[in-house]
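Peer 1: Please find the sequence and the predicted model below.
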Amino acid sequence: MFARPSRMPTSEEALPGRKDPIPTAEFHFISGLPLDAPVPPGMEEAIFGMGCFWGVERKFWRTEGVWLTMVGYAAGITPNPTYKETCTGLTGHNEVVRVIYDPEVVSYEALLKVFWEGHDPTQGNRQGNDVGTQYRSGIYTFTPAQAEAAKASRALYGEKLAAAGYGPITTEILPAPTFYFAEDYHQQYLAKNPDGYCGIGGTGVSCPIGLPEARA
């Protein structure tokens, strides 16, 4: 339905977007928590892009220690983009999931394990049949410690993938950009539509992040 360039747009090519945020859901469909809730004291946040954000969000809301999840667009150029605009490839944005979690229950390294094992990070601007820059693999970090952990995990998992016959990891690791909420119907989509399609899939290669041998 939409053109899907295989490269990021320049600022001159990018769609203009809009000043005001697009409407979205007020509350999380499963927990009932407000989606714009501030990060509670003691909790932390993370942003991941790993293909279709419907399935990615489900992976994280099912993870013990995750308090709140929401889907949106990030790491591009266009302010307050819509889904249709993002699908053109002319916003530069990635489909991402913002995760608020309790580090006393689930570590950032454990979230990285969910990330690496939940998709194929060697595919570039695609995941399976979903093709476009909005499906690229990305980790967007909020602290130096997150950035260090993400880069270390990329190196370690890259070795595991290479041993299994996969190519180089294409995952971008960047400081957390502005997060723009996706539309209401995208939030917790697979809870509302259990039979919905989502093209993400892992490699079957286990990620040792967070396990004792990974720290040795």
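Peer 2: That came through, no problem.

Peer 1: use CA for all of it now, contacts and neighbours both
Peer 2: OK.

Peer 1: Please identify the buried residues of the lengthiest helix in the chain?
Peer 2: For the chain, the longest helix by residue count, based on DSSP state H, is helix 144-163. Going by neighbour count (16 or more other CA atoms under 10 Å), the buried part of helix 144-163 is 146-147, 149-150, 153-154, 157-161.

Peer 1: quick check, nearest of the residues you listed to residue 177?
Peer 2: Within the buried residues of helix 144-163, distances to residue 177 taken as CA to CA reach their minimum at residue 147, with 13.4 Å.

Peer 1: May I ask you to confirm that the closest one is in contact with residue 141?
Peer 2: Yes: with contact defined as CA atoms under 8 Å, residue 147 counts as touching residue 141 (5.5 Å).

Peer 1: quick one: common contacting residues for those two?
Peer 2: 173-175 (CA atoms under 8 Å, 6 or more residues apart in numbering).

Peer 1: For these, which PyMOL command selects only the ones that are buried?
Peer 2: Remark: buried members of the shared contacts of residue 147 and residue 141, expressed as a PyMOL selection using 16+ other CA under 10 Å:
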select buried, resi 173
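
Peer 1: which ones among the shared contacts of residue 147 and residue 141 are found in strands?
Peer 2: Judged by DSSP state E, those include 173-175 as members of strands.

Peer 1: I'd like the shared contacts of residue 147 and residue 141 as a markdown table, with distance to residue 90 appended.
Peer 2: Shown next, in a markdown table, are the shared contacts of residue 147 and residue 141 (distance: CA to CA, whole Å):
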| residue | distance to residue 90 |
| --- | --- |
| 173 | 21 |
| 174 | 20 |
| 175 | 21 |
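
Peer 1: just curious, which of the shared contacts of residue 147 and residue 141 is nearest to residue 37?
Peer 2: Nearest member of the shared contacts of residue 147 and residue 141 to residue 37, counting by CA to CA, is residue 175, at 21.6 Å.

Peer 1: where's that closest one relative to residue 91, distance?
Peer 2: Computed as CA to CA, to the nearest Å, the residue 175 to residue 91 distance reads 18 Å.

Peer 1: let's bring in a second model and compare:
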Amino acid sequence: MKVSPKHFVLKTPMEGPWPDNMKVCVLANGCFWGSEKGFWRLPGGGIYATAVGYAAGQTANPTYEECCSGRTGHTEAVQVVYDPEKISLVDILRWFWESHDPTQGNAQGNDHGTQYRSALIYFDSEQEQLMRASKAAYEKSLREARRGKTASITTEIVAAADFDQPFYYAEDYHQQYLAKPGARPYCSAQPLQVALPAFEDWAPSPELLKLHAPKLSEDFWKQHAPKPHCVIRSPHEPISWP
């Protein structure tokens, strides 16, 4: 799939090879238009590049129409390339959990189908541990907040190594869609406005607590945590934050 050489907002390369200090993660939380915008807006210069695409499926090089058929096994996902010295995977995961409803199975809001399921794809053991621990922590918070309502998280957590290629780029018109002139202001993600607990409460180990300490403060989340439709209405450039 051909995509533009440069990110429409960040002006960084859309495809690798990436600088040696960068890490990659793939996250799927429903409609990928709004999901991508939420990730590229994270502050501090830690997000090097984002791209939308199709992940965790079996068919090579799927098109949007093929993905929507439900027969390729893919979900709409965002590839995030980040600098761990400037932003932690824990910050990215907090945005992921808080920016959608991870209990909806094959759906997000008005969008239904396997391509809208919630998923995390890990590339190494540390990512897997953080993803699984954050899932357990967020599920506990949802149960406490929703008081008996459905709070079981359906997000699948899978290894990139389980697939011939874990992420395929989507068509260029989908890339950074919400920032482009004439874009339809739409995102089906359903933020529940329930916070992921502090990392100290769910870090898998003292070593990972030290290595992946969040870079974004609680003050940031009090002001900028995902809210319904906030991505659609927000500016396109990254959030300015001390």
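Peer 2: On my side now, so go ahead. These figures come from a predicted structure and were not determined experimentally.

Peer 1: Now do the SS call for the residue positioned nearest the centre of structure 2.
Peer 2: In structure 2, the centroid-proximal residue (CA atoms, centre = their mean) is residue 27; its distance is 3.8 Å. Of the three states, residue 27 of structure 2 takes strand under DSSP: H, G, I helix; E, B strand; the rest coil.

Peer 1: Which position in structure 1 pairs with it?
Peer 2: In structure 1, the residue paired with residue 27 of structure 2 is residue 48, using TM-score structural alignment.

Peer 1: do residue 85 of structure 2 as well
Peer 2: In structure 1, the residue paired with residue 85 of structure 2 is residue 104, using TM-score structural alignment.

Peer 1: circling back to that earlier point, I figured the match of residue 27 of structure 2 hits residue 94, correct?
Peer 2: No: counting by CA under 8 Å, residue 48 of structure 1 does not reach residue 94; the two are 9.3 Å apart.

Peer 1: Start from the N-terminal end of structure 1 and give the strands.
Peer 2: Using DSSP E, strands in structure 1 cover 44-50, 66-74, 94-101, 126-127, 130-131, 137-141, 172-175, 180-181.

Peer 1: Quick one: average offset of stretch 132-139 of structure 2 versus structure 1, please.
Peer 2: Per the superposition on structure 1, stretch 132-139 of structure 2 and its aligned residues are separated by 0.6 Å on average (mean CA distance after the TM-score superposition for structure 1).

Peer 1: whereabouts in structure 1 does that stretch align?
Peer 2: Counting by TM-score structural alignment, stretch 132-139 of structure 2 pairs with residues 151-158 of structure 1.

Peer 1: So which residues make contact with that stretch?
Peer 2: Taking CA under 8 Å, 6+ apart as the rule, stretch 151-158 of structure 1 contacts 112, 116, 168-169, 171, 173, 207-209.

Peer 1: Over to stretch 194-213 of structure 1?
Peer 2: With CA under 8 Å, 6+ apart, stretch 194-213 of structure 1 has contacts from 50-52, 54-56, 109-110, 112-113, 116-120, 127-130, 153, 156-157, 160-161, 164, 189-190, 214.

Peer 1: if we can go back for a sec, distance-wise, check the match of residue 85 of structure 2 relative to residue 32 of structure 1.
Peer 2: 22 Å.

Peer 1: Residue 85 of structure 2 and residue 47 touch, don't they?
Peer 2: No: in this structure, residue 85 of structure 2 is not within contact of residue 47 by CA under 8 Å, at 10.6 Å.

Peer 1: out of those two, which sits in the busier spot?
Peer 2: Comparing residue 85 of structure 2 with residue 47 by other CA atoms under 10 Å, the one with more neighbours is residue 47, at 25 against 13.

Peer 1: Alignment lookup: the more buried one to structure 1.
Peer 2: In structure 1, residue 47 of structure 2 lands on residue 66 (TM-score structural alignment).

Peer 1: what does residue 172 of structure 2 give?
Peer 2: The alignment partner of residue 172 of structure 2 in structure 1, by TM-score structural alignment, is residue 184.

Peer 1: which residues touch its match?
Peer 2: Counting by CA under 8 Å, 6+ apart, residue 184 of structure 1 makes contact with 23-25.

Peer 1: most neighbours, which of the residues you listed?
Peer 2: The residue in these with the most neighbours, by other CA under 10 Å, is residue 25 (18 neighbours).

Peer 1: can you tell me how far that residue sits from residue 131 of structure 1?
Peer 2: 27 Å.

Peer 1: Structure 2: helices as residue ranges?
Peer 2: 32-40, 64-68, 89-98, 125-146, 199-202, 206-211, 218-224, 230-233.

Peer 1: Go through those and pick out the most buried.
Peer 2: Most buried of the helices of structure 2 by mean neighbour count (mean count of other CA atoms under 10 Å) is helix 32-40; its value is a mean of 26.

Peer 1: Show me the contact partners of that one.
Peer 2: 10, 28-29, 47, 49-53, 76-78, 80, 92, 95, 99, 174-178, 186-189, 231-232, 236, 238.

Peer 1: buried subset of the residues you listed?
Peer 2: Listed as buried from the contacts of helix 32-40 of structure 2 are 10, 28-29, 47, 49-53, 76-78, 80, 92, 95, 99, 174-178, 187-189, 231-232, 236, 238; burial here means 16+ other CA under 10 Å.

Peer 1: from the contacts of stretch 151-158 of structure 1, which single one is nearest residue 37 of structure 1?
Peer 2: residue 112 (23.4 Å).

Peer 1: Hmm, residue 147 and the closest one touching each other?
Peer 2: No: using CA under 8 Å, residue 112 of structure 1 makes no contact with residue 147, being 11.2 Å away.
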